[in-house]
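Participant: heads up, no residue letters with this:
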């Protein structure tokens, strides 16, 4: 039995276990940095499969690093398991987690024969918080030669169109007063936020077509008869690259500063996590993945059918700038729903999503085999292992 056959036998033999893991993570629906049960499920499944597991790495309670095999080529497979607030696993991170675990368990069976060490990384807080960036900074990715993951979507794609993004929180502080009897004594923090949003609306005329600015109001005051002394919001600013983001982000901040200037309120900003970068996909690994995924029955759209307008953001992009990486999209039948809709949440525990768990695991595992068989790819990957920059 060759390596690919062994991978398929292992994956299909564990299919029920992997689907149960996917459904369990989906049912937990824990948000970023709070994925205690989900990360524990991942860690326990890998430990039962013979991995050496460390839970709570890089100073993050819900980060996991699991290792199997002793070969010189070290391949990282990333598992995400954080849910979105309010609508749960509407981005299918339960599928991502189970597929990553499945790929790891399959590869562990052939790791020594292939000359690899397979490292499954449970990475918290992708939806905001930058868990992978924090894990890289903390040394959890040290020694890896390449990394990969898969992501469910309404379509199949070898790589994801990805924008750089900065998440930030804004807060205004004014002065409360009776809104009818003594309005002249108040400083209206809600007005400051209104002015800022008008400024952002006008700014949109003068930004690149690939830029994105969007946010929500998280605090609008206490009661209509009290001049709001505080308001707040959470916002995202996105651009094609970190360089373009560095140009746009201050312009957006100035809109919020204008709100403070106009009303007399004070303004402050917080960044809950690092900026996410653009994605630099490794084309050779993308081509290997596409061939292996097609070999097990996945179907990719033609270039004319691809949805090039879709553009999200991910902290896996930061990993791609540090080492060869891929982030293919696994198509599931969501009946017209798209990521970040509650209907997509429901679709992520259907038979089509369960098939994506199996196929995603097997396609990634086969891609690793293909990379070891291609001398040029293998030698290129082995030429440089990642090491986190050391701060003095």
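Facilitator: Cool, got the structure. What you see is a predicted model, and the numbers here were worked out from it, not measured in a lab.
Participant: going forward, measure contacts and count neighbours with C-alpha atoms only.
Facilitator: Fine.
Participant: ok, residue 374 - how many residues close by?
Facilitator: If you count neighbours by other C-alpha atoms under 10 Å, residue 374 ends up with 11.
Participant: For the protein, identify the residue most remote from the centre.
Facilitator: Relative to the C-alpha centroid of the chain, counting by C-alpha atoms, centre = their mean, residue 181 is the outermost residue, at 49.7 Å.
Participant: okay, now the one to match up with it:
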């Protein structure tokens, strides 16, 4: 079977499973779970794989809700990644209910279409993208050690091939003080909250000196236990973001890397998306898209993280409006298209040794 025929078969395979994928995506949307707690989503995704006679390895990397499955034999190895965690108070305001299901659809359709081809396809269920860096645990566990290309997509409000994802430092700040009665003997205490607020105000003033493409933001997570007790503990969670790892390193020592879009893989994805009726756009100079642990993956293997629009116009991520968009008919249609484009791009890697070679060269900095 020639490559064009295999890609047609991929499309047919996704379409044949569309109803099951839609149902699961909507169920996950209606049952949002936070980082490391995605038991409902992981169970639904793995059961769908197992219903099609796929052997699934659960608990990968010491993470209860992570999973891996494979099809094929030999090399190259193409990994298709899916996320499924939600945001506190907002649910699936980042559209992750669509990402795990798209990865499942791509994997199953590709398994059927690539039967007899050299190489392996690996689906990687990735928990805790929003908080906790789940993919970092999977890297440490060797999940990507033999991977030739890592592919995933993300829902957005624009079809964007090479989104700028900021590097991120996540900081947990804790100050210790001494408790005392706030009315009777305040002079016996040491107010940890006052100390935290002094630092908070200094951080706010520092924003005037930070580059315009970088961000500092956070929340106070502990300001004391009662108003009549001098707080003996105060805590905050901060995030520092920048597109420049060197600059970020100046701000803090623990760095999660920027997503590096692999140009050869991105071009292959764009060609497949175009064949499916979606024209990918380049990144706009002023655009950023937050941070992701896919950046950690793309420091060790070639990878892509394109955005596909699930909205009719601009809608900010991490908003109630985006939560609603993530269960819309357009979102489900885009999920089908993403599954097809990911599987078709994986086929390109499996079928064309030259593409794998160019992707590796670009990743190593030999050729862009």
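Facilitator: Here it is on my side, so go on. Given the structure is predicted, the values throughout are model-derived calculations rather than measurements.
Participant: Where does residue 233 of the first structure fall, secondary structure wise?
Facilitator: strand 230-239 (DSSP states H and E).
Participant: Onto which residues of the second structure does that strand map?
Facilitator: Applying TM-score structural alignment, one finds that strand 230-239 of the first structure aligns to the residue range 233-242 of the second structure.
Participant: try stretch 73-90 of the first structure
Facilitator: Using TM-score structural alignment, the residues of the second structure aligned to stretch 73-90 of the first structure are 76-93.
Participant: which residue lines up with residue 337 of the first structure in the second structure?
Facilitator: Following TM-score structural alignment, the counterpart assigned to residue 337 of the first structure within the second structure is residue 315.
Participant: right, I mislabeled it, should have said residue 161 of the first structure
Facilitator: Residue 161 of the first structure maps onto residue 164 of the second structure when the alignment is built from TM-score structural alignment.
Participant: what secondary structure does the spatially closest residue to its match that is not a sequence neighbour sit in?
Facilitator: Among residues not flanking residue 164 of the second structure along the chain, residue 288 sits closest, at 5.0 Å (C-alpha to C-alpha, 6 or more residues apart in numbering). The three-state label given to residue 288 of the second structure by DSSP: H, G, I helix; E, B strand; the rest coil is coil.
Participant: Compute the number of surrounding residues for the alignment partner in the first structure of residue 288 of the second structure.
Facilitator: By TM-score structural alignment, residue 288 of the second structure lines up with residue 310 in the first structure. Using other C-alpha under 10 Å, residue 310 of the first structure has 10 neighbouring residues.
Participant: Please report how far residue 310 of the first structure lies from residue 83 of the first structure.
Facilitator: With distances taken as C-alpha to C-alpha, to the nearest Å, residue 310 of the first structure is found 21 Å from residue 83 of the first structure.
Participant: same deal with residue 179 of the first structure?
Facilitator: Here the distance between residue 179 of the first structure and residue 83 of the first structure works out to 39 Å (C-alpha to C-alpha).
Participant: How about the contacts made by the alignment partner in the first structure of residue 55 of the second structure?
Facilitator: Aligned counterpart of residue 55 of the second structure in the first structure: residue 52 (TM-score structural alignment). The neighbours of residue 52 of the first structure, taking C-alpha atoms under 8 Å, 6 or more residues apart in numbering as the test, are 46, 66, 67, 68.
Participant: pretty sure the third one belongs to a strand, no?
Facilitator: Right, the one you point to is residue 67 of the first structure. Yes: with three-state DSSP as the criterion, residue 67 of the first structure is assigned to a strand.
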